[in-house]
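S.K.: Fold the following for me, if possible:
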Amino acid sequence: MTLTPASVRAAVLEQTERTRRCSKADIERFITESELRIISLDSQIDALIELRDSQRACVLALRYIISPIRTLPVELLVEIFDLAIQDYTHIEDVHLISQVCSYWRSVAQSTPRLWTRCLAVDLQEEKDVADGLNTWLARSAPLPLPIGLVLMTQSINPDILEAVLKVAPRLGSMEIAAMHTIPSLLVRQVGKCRLDHLVELKLFGTIEDDDADPTPISFTAVPRLRKLTIRLGSTTPQPIMPWAQLTDLSLHSSSPDVTFGILSQCANLFKADVVMSGWLLLPPAEQSILGLNQLHTLFLEFLEFIATSEDIASFFDCLSAPQLQDLELIFTPVQWPQANFTAFQLRAPNITRLAFASSDSLTSEDVVAAIRNSPSLTHLKINWCGQCFDDAFIRTLHYQDGATPLVPRLHNLVVSSEMADFTEDVLAGMIASRWWPDTELDSEVTPSAVARWTHVEFDIEEYEWGPQFEDILKDIPSDVLSY
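M.R.: Below you'll find the predicted structure:
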């Protein structure tokens, strides 16, 4: 019999009519019987639901067994895991993968490379964190791994530090970052470890002087160390490092003796980032030429209100870099020692990239002299240098047929400024003189005397470019010219 709303209503009415003719005892007996039937039906429903859920679980298990991912080789599954783990969330990602099923957890925990992303370790964490850190580091064995130590105060949990130092021979890179200063005791503890695989060491924060232990900081068991970032205080003893094997050095020092003492030992430097603070003019007797014969890239910053023009001149007088190609200079607010820089350029004739930044004293004549002595220049960047980018400078870059160009290989120009100290027509004419369409380029019988622009960019604060400027340069693609 099929139940319908009408049949249900009819049954209810019939039952109601029947109960009117029954006694109270009959009605109570009927209620009891009905409640028992309801309990019986509920138990049957629960059993059926349990059976249904059991069958669903069985179906899911069977589908998992025949699913394509179940048939993947372990090596391919590991590749998928590796792609799914993002550097920024790698801790959460690898744990999520481990929670999918026991098989995935087994694969993940037995694959060391999934546990070798850069790990930031707070040295002030509690002991229970040390237990988890030990487990994590054990799963990365035997592979090298990068690690960063974060120190917000001078307090260090010895259990956390011990967990890190135990894997010191496997560290491929290490960073120690402090809110203010790095305790020299911590650096000494790290330096005493065997660091067989350490390629890069970064010490972000001035190393704190320790009167109780005046011995120099020493890193001698670092056969693979190539990159070093270090900041030294005015009284911090020069650390003992394998300077000769370094190829990349970032040095912030307030002592000229320490700076030159370190650079004089770095015969194989390819890249150097040197920040001068508290610079003092070297006595003339100490101004011997420092030859960095392998140096390719140099970033120099003289901190504001500390260095003088004589300081900068003294530094350039002491430096020789015959292989230098990439040079960036930040010097505020001192007068630019052009004659000393020109003499330095004669000892560095292969500069192709030159950048000036944050100098209100730099004049257009200074920039012209600098690029005139860099005949191989291909990239020029002028960032926030007052009024040096003016019409006089722009005209020196303007190319005219038959004339010898100043920097014939220049094809990349970037200028950022707070003001526009130029005439738009002069600038547009200069840019147009070094640009021609592809059709002309293909039809050239002899190469042009100057390189065609590949990138030109202007960032002038709150400046509105006129329609004539846009019209003159309308044929230059937006991926080449940006303003």
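
S.K.: only C-alpha atoms for contact and neighbour calcs from this point on.
M.R.: Fine.

S.K.: helices or strands next to the longest strand anywhere in the chain in the packing?
M.R.: When the chain is parsed with DSSP state E, its longest strand is strand 171-183. Strand 171-183 is packed against strand 145-151, strand 200-208, with contacts defined by 3 or more C-alpha pairs under 8 Å, 6 or more residues apart in numbering; DSSP states H and E.

S.K.: Among those, which comes closest to Ala451?
M.R.: With C-alpha to C-alpha, the closest approach to Ala451 among the helices and strands packed on strand 171-183 belongs to strand 200-208: 38.2 Å.

S.K.: Report the distance from that closest one to the chain centre.
M.R.: Its chain's C-alpha centre and that of strand 200-208 lie 17 Å apart, by C-alpha atoms, centre = their mean, to the nearest Å.

S.K.: Contacts for the next helix or strand after it, please.
M.R.: Using DSSP states H and E, the helix or strand that directly follows strand 200-208 along the chain is strand 227-232. Here strand 227-232 makes contact (C-alpha atoms under 8 Å, 6 or more residues apart in numbering) with 199-207, 246-254.

S.K.: Let's see this one next, to set against the first:
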Amino acid sequence: MASNVLPGWLTQIFTTNDAPSPGQHQEILNALYPLRIQATELEDAIRTLSALRDTTCNTVRLMESAIHPIRLLPDDILREIFEHCVPWCREDGTARDTFPNEPFSAAYYNIFNVCRNWRAVAHAHPRLWTVLVIGPRFHRDQSYTSTMNRIQHTVEITHARAGSLPIRVHIPQSEKTIVGRELLLMVQTYGKQWGCMRIEGTTEEYDVLVILLNESSLPSLHELSLVGLSSGLSETLHIPALRHLRFEGAVQKTRNLFTPLSQITRCEFINSSPDSLAQMVNLEELIISCGRVSKNWRKPREPPLVLPNLTFLRVTEIDGGRSTIIVPLFNHFRLPALRTLYVHLPDTWRGSLIALDPSLIPDSIASLSIASDSIDGENAIRVTDFIRRSKHLHSLHVGGSQAPAILEMLATDLAVLSRLRNLYITPFDPISLHDTAHSLKAFTSARMLAGYAPLGPLRVYMRALNRQDDQAALAIQCVGGQELQVVDGKFDTFDNVPHI
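M.R.: As a prediction, the model looks like this:
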């Protein structure tokens, strides 16, 4: 009610606590009735207009969606988008993080439920269906039969939609593993199309699974991961196309695990003792990430075995004690073709590289990465000997507290200065950055004085940069026109060097 429609006396009453007179009371009642009617009419009008506004806005949204550019996307662009929504279809290999957690993740349903066209495009795109997870956890409210029916349906539609593309299969460890006749039928029916396979489980589950695999045809299986095996297998696997083998948390107590092991060209031992390595005479790439090894490795092999085709080796120690795999590895094997070598030791490692004869390090190495925050001065000298031994070395990564000392020792070696083309440094921590700066200046100055061209982009890796650290790193005065790059992260691989 606007104040300009009220009598003056009524406005005055609003500002006091006085009661109106009988005449004023009647006058208020007479004026109140039409105002109430007017307020009701206004509320009805507001509701009508609000409903009209909502309907109009909804119509606008529908019309805008009808002309949205996404409706005009060709099918090939839609397929590209769908692959990003289901990223594991673009992965390869058998690492755990390349598989989804469930047979059908929410990503599939998000694609299917948009419209019939999207669903049709997704169903007709084989690449989306190249990953299969068999054996999810049993749901408490489902019987074994209903669970098996669901798994069987998943397997059937996956193979139907994948077309002729190879399929990566994951059989995870669960509360109850899917074993027996049903799984055997699945393997026998669809195993011919499986290219990669990851199996997780206990020893008892393995015995059953291995029998199933051995009784099935797997002509396309070229990569296999065995996870969690704690004892020797009772059966021998015959997989003719197998080339890549991965053990995770497994101990191999039989040499006849695969026949023949000479067909393996790439192998990974993750927290597993590499006891079956001696039979892999055609190995080209090897990754070992383990701590303590079996007794077979404690004494040098006489005569040592030769792995003539091995070009890539990554060794990561995961035990904080004094045991090591790097020393017995070179005592047991000769690697004349080795081109890329990674040696990464944990911060708590208390072993020693002194026992490793530098003459056992192949002089064919072109790329070398050695990093540890636990290497002392004596081990740093031995590392320097390894680097000098590598006559074809052109890419070097040094990490840890002794990195500055190693660089300063190398700065006096003209042979190393002449060979090196790329240098990567990971300081011990941001505090040691100034020591790194000093050693880098000494190294680049020595190269310039010797008349050698500047290195390729020199990279300093820092796991956690702040503004002060960043400025300090950028202030490193590398002479001779040397380009410097400060990387906020962790060194992983050399440029243009193949790795697993």
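
S.K.: TM-score for these two?
M.R.: Superposed pair, TM-score by TM-score structural alignment, normalised by the length of the first structure: 0.66. Supporting alignment: 410 aligned residues with a C-alpha RMSD of 5.0 Å.

S.K.: Contacts only, for the counterpart of Leu397 of the first structure in the second structure.
M.R.: Correspondence of Leu397 of the first structure to the second structure, assessed by TM-score structural alignment: Leu410. Counting by C-alpha under 8 Å, 6+ apart, Leu410 of the second structure touches 384, 416-417, 443.

S.K.: Check the secondary structure at His153 of the second structure for me.
M.R.: Judged by DSSP: H, G, I helix; E, B strand; the rest coil, the three-state class of His153 of the second structure is helix.

S.K.: what's the average distance of stretch 379-386 of the second structure to the first structure?
M.R.: When the first structure is superposed, stretch 379-386 of the second structure averages 1.6 Å from its matched positions, counting by mean C-alpha distance after the TM-score superposition for the first structure.

S.K.: start and end residues in the first structure for that stretch, please.
M.R.: Counting by TM-score structural alignment, stretch 379-386 of the second structure pairs with residues 363-370 of the first structure.

S.K.: list the buried ones in that stretch?
M.R.: Using 16 or more other C-alpha atoms under 10 Å as the test for burial, stretch 363-370 of the first structure gives 363-364, 366-368, 370.

S.K.: So which residues make contact with it?
M.R.: The contact list for stretch 363-370 of the first structure, computed with C-alpha under 8 Å, 6+ apart, reads 336, 338, 341-342, 387-390, 392-393, 396.

S.K.: Now do stretch 376-384 of the first structure: everything it contacts.
M.R.: For stretch 376-384 of the first structure, contacts defined as C-alpha under 8 Å, 6+ apart pick out 350-360, 371, 389, 407-418.

S.K.: Roughly how far does the aligned partner of Ile111 of the second structure in the first structure sit from Phe81 of the first structure?
M.R.: Using TM-score structural alignment, the partner of Ile111 of the second structure in the first structure is Ile97. Ile97 of the first structure sits 7 Å away from Phe81 of the first structure, taking C-alpha to C-alpha, to the nearest Å as the criterion.

S.K.: ok so, going back, from Val398 of the second structure, how far off is the match of Leu397 of the first structure?
M.R.: 12 Å.

S.K.: ok, now Trp9 of the second structure?
M.R.: Distance of Trp9 of the second structure to Val398 of the second structure, given as C-alpha to C-alpha: 93 Å.
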